[in-house]
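1. Sharing a sequence plus its predicted fold:
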Amino acid sequence: MQIKFFCPRWGSHQSWESFCKLGKEAGFDGVESPLSGDKEEETEMMAALEKYGLLYIGQYYQSFEQDFGLHKQSYQTHLRHLAALNPVLIDAQTGKDYFTEDQNRELFAVAQKVSDDTGVIIAHETHRNKALFAAHIAKDLLANNPEAVITADFSHWCNVSESLLEQQQEAMEIAISRTVHIHARVGNSQSAQVSDPRADEWKAEVAAHLNWWDDIVKYRLNKGADLLTITPEFGPDPYMPALPYSKMPVANQWDINVYMMKMLKHRYKELESR
């Protein structure tokens, strides 16, 4: 099984040329990014990805419409736009926590239709404010939507539940079994992002997330999967804690994501060769 690592465009303000060059030199296999809607920038992005031999994961986050009908239409438009670029997969922040279960299931059905039509996998992200915002909610939605696969970002669930999910084993088991993509960010009971995963004070949180990611890797391996994708997704402010008044970040986002990529590459090197 191959494990491919992607760097997040989130937080970068460089040109696509310099960003892709930096990502390639750091050792990433690809880039994960939404589309801005600017065709010139989209062309620049695709050219830079091709130049540096980088893969692409599309990202949908534009779930802003409160009206469900408008939201559903916009959702489909964005997914089809991303799918037309033939990404490795699409990470979708599907739905809303205030939509009904039936409405969120409608959106899963829309995504499945787009996936069936295009052949592009759409992975629904476990993200606050979205359909899969909490472990106990996701457990039922995934059980009732057996074709749905996910992007596992368990940092959000830790924050929502104010825990390391110790009492939600059943939900974690179904989530692990549906994961095709990982957002490797470490959260805690009060935030979706620890200040710096290299710091000793976050050992328990890092260990918990590593155990979940290990279980995903082993599950995919045992099922004979060809590929697992991972994006270290530590973000900028306001995810990254900052000093008051100056707003200076307490750590370097890029350095942390490169560290996470290298650490996980080393951790899974032996498993990947099986």
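-> Received it, and whenever you're ready, just let me know what you need.
2. Only C-alpha atoms from now on, for both contacts and neighbour counts.
-> Will do.
3. which residue packs closest to residue 250, ignoring adjacent ones?
-> In space, and not counting its chain neighbours, residue 250 is closest to residue 242: 5.4 Å by C-alpha to C-alpha, 6 or more residues apart in numbering.
4. What distance do you get for residue 84 to residue 114?
-> Distance, residue 84 to residue 114, by C-alpha to C-alpha, to the nearest Å: 10 Å.
5. Those two: which has the busier surroundings?
-> Higher neighbour count among residue 84 and residue 114: residue 114, with 19 against 10, using other C-alpha atoms under 10 Å.
6. Give me the nearest residue to the more buried one, chain neighbours excluded.
-> Closest residue to residue 114 apart from its sequence neighbours, by C-alpha to C-alpha, 6+ apart: residue 80 at 6.6 Å.
7. How many neighbouring residues does the one you found have?
-> Residues near residue 80, counting by other C-alpha under 10 Å: 16.
8. any idea how far it is from residue 86?
-> Taking C-alpha to C-alpha, one finds residue 80 at 10 Å from residue 86.
9. wait, what's in contact with residue 121?
-> By C-alpha atoms under 8 Å, 6 or more residues apart in numbering, the residues touching residue 121 are 88-90, 115.
10. Out of those residues, list just those in strands.
-> The strands, defined by DSSP state E, take in residue 90 from the contacts of residue 121.
11. Pick out the residue nearest the middle of this protein.
-> Centroid check for the chain by C-alpha atoms, centre = their mean gives residue 183 as the closest residue, at 3.9 Å.
12. Please compare the first structure with the one that follows:
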Amino acid sequence: MKIKFFCPRWGSEQLPWDEFCFKVKEAGYQGVEASVPFDEQEKDIILNALKKHNLLLIGQYYQSFEEDFEVHKTSFRKHLENTIKARPVLIDSQTGKDYFTSEQNKALFAIANEIAVASGITIAHETHRNKALFAAHIAKQLLTDNPDVLITADFSHWCNVSESLLEQQPEAVKIAVSRTVHIHARVGHAQSAQVSDPNAPEWQPELDAHLQWWDAIVKSRLQNGAGLLTITPEFGPSPYMPVLPYTKMPVSNQWDINVGMMQLLRKRYES
């Protein structure tokens, strides 16, 4: 099984795409995770930069802003179909809302499955706050009720929502591990979806917990005969990154932390 690492565009939006892709390639990533714009000229700039630097794309959908379900559903399909046109390796989808009913979120999963089957591109639904899979106990039931749903595992959100390291929810973690095709490798804790620096000794228990979950995902993919696992180290900028009061200076360097996480996991799984 191959493991490929992707760099988030999030936090580097100020860089022109060509400069960004050069930096990504130099750091050792195999691809980029980013949203795909509707504007064809902007889309061409992105795809040309990726091609120039021999980088893959994971498309990202996060534009879940419509409160009205019918409007939301139409927008969801439109965004996914637009992202498919870029022919990404897969799509990471922040699907649904925590305030939608299970039937409404199920309808969104069905739309994604229809598009995935028609295109041959996997759509992985992210375990993200405010979305359908926002909490471990909710995701456990939704995944049980929707056996075709595959996920992006970002357990940092579940730690924050549950104010725990999920010690009391092993069954929810187990089913999530079995459905994971993509990892967002960010370390969260009981009070936030992002620790200040995963290398700091005070965050060792949180890092260890996430590493155990990621190890289980790698093992599950291997046992299932998967040919590929994708990982995006996804520590974010402010407000995910803690900042100093008044100056708003970040307490750590987002780019360095993500590159360091990639290097840690590459070494951990190289065999």
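-> Yep, it's here. Keep in mind the model is a prediction, meaning the values are calculated, not measured.
13. TM value for the aligned chains?
-> Here the superposed chains carry a TM-score of 0.99, computed using TM-score structural alignment, normalised by the length of the second structure; 270 aligned residues with a C-alpha RMSD of 0.6 Å.
14. And the residue nearest to the centre of the first structure, how far from residue 69 of the first structure?
-> The gap separating residue 183 of the first structure from residue 69 of the first structure is 29 Å, by C-alpha to C-alpha.
15. ok, now residue 193 of the first structure?
-> Taking C-alpha to C-alpha, one finds residue 193 of the first structure at 33 Å from residue 69 of the first structure.
16. Compare neighbour counts for those two and give me the winner.
-> Just comparing residue 193 of the first structure and residue 69: by other C-alpha under 10 Å the higher neighbour count belongs to residue 193, 23 against 11.
17. dump the residue contacts of the more buried one.
-> Taking C-alpha under 8 Å, 6+ apart, one finds 155, 185-187, 234-235, 239-240 in contact with residue 193 of the first structure.
18. Which of the residues you listed fall in strands?
-> Counting by DSSP E, those contribute nothing to strands.
19. could you dump those residues to JSON lines with distance to residue 12 of the first structure?
-> JSON lines is the format used below for the contacts of residue 193 of the first structure (distance: C-alpha to C-alpha, whole Å):
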{"residue": "155", "distance to residue 12 of the first structure": "21"}
{"residue": "185", "distance to residue 12 of the first structure": "17"}
{"residue": "186", "distance to residue 12 of the first structure": "20"}
{"residue": "187", "distance to residue 12 of the first structure": "21"}
{"residue": "234", "distance to residue 12 of the first structure": "12"}
{"residue": "235", "distance to residue 12 of the first structure": "10"}
{"residue": "239", "distance to residue 12 of the first structure": "14"}
{"residue": "240", "distance to residue 12 of the first structure": "14"}
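20. any idea which of those is closest to residue 208 of the first structure?
-> residue 186 (8.8 Å; C-alpha to C-alpha).
21. Could you tell me how many residues sit around that closest one?
-> Neighbours of residue 186 of the first structure using other C-alpha under 10 Å come to 27.
22. And the helices in the stretch 51-200 of the first structure?
-> For the stretch 51-200 of the first structure, applying DSSP state H, counting those that start in this stretch gives helices covering 68-83, 101-118, 135-144, 154-161, 169-178.
23. which one of those helices has the most crowded surroundings?
-> Mean neighbour count (mean count of other C-alpha atoms under 10 Å) peaks for helix 154-161 among these, with a mean of 25.
24. what's that one in contact with?
-> 126-128, 133-135, 164-165, 185-193, 209.
25. buried subset of these?
-> Those of the contacts of helix 154-161 of the first structure that meet the buried threshold are 126-128, 133-135, 164-165, 185-189, 191-193, 209, by 16 or more other C-alpha atoms under 10 Å.
26. tell me the SS of residue 229 of the second structure?
-> Following DSSP: H, G, I helix; E, B strand; the rest coil, residue 229 of the second structure is assigned to strand.
27. Not counting sequence-adjacent ones, nearest residue to it?
-> Closest to residue 229 of the second structure by C-alpha to C-alpha, 6+ apart is residue 3, at 4.8 Å.
28. Doesn't that neighbour belong to a helix?
-> No - in this structure, residue 3 of the second structure is strand, not part of a helix, as judged by three-state DSSP.
29. That one and residue 228 touch, don't they?
-> Yes - the criterion here is C-alpha atoms under 8 Å, and residue 3 of the second structure meets it with residue 228 at 5.8 Å.
30. list the residues that contact both of these two?
-> In contact with both residue 3 of the second structure and residue 228: no residue, using C-alpha under 8 Å, 6+ apart.
31. I'd guessed residue 224 of the first structure sits against residue 1; true?
-> Yes - here residue 224 of the first structure reaches residue 1: they are 7.4 Å apart, a contact under C-alpha under 8 Å.
32. Specify which residue of the two has the higher count of neighbours.
-> The neighbour count for residue 224 of the first structure versus residue 1, taken as other C-alpha under 10 Å, is higher for residue 1 (16 against 11).
33. Against residue 91 of the first structure, how distant is that one?
-> Taking C-alpha to C-alpha, one finds residue 1 of the first structure at 20 Å from residue 91 of the first structure.
34. Quick one: classify the aligned partner of residue 45 of the first structure in the second structure as helix, strand or coil.
-> Counting by TM-score structural alignment, residue 45 of the first structure lines up with residue 46 in the second structure. Residue 46 of the second structure falls in the helix class when you classify it by three-state DSSP.
35. ok, residue 46 of the second structure - how many residues close by?
-> By the criterion of other C-alpha under 10 Å, residue 46 of the second structure has 20 neighbours.
36. Contacts only, for it.
-> residue 17.
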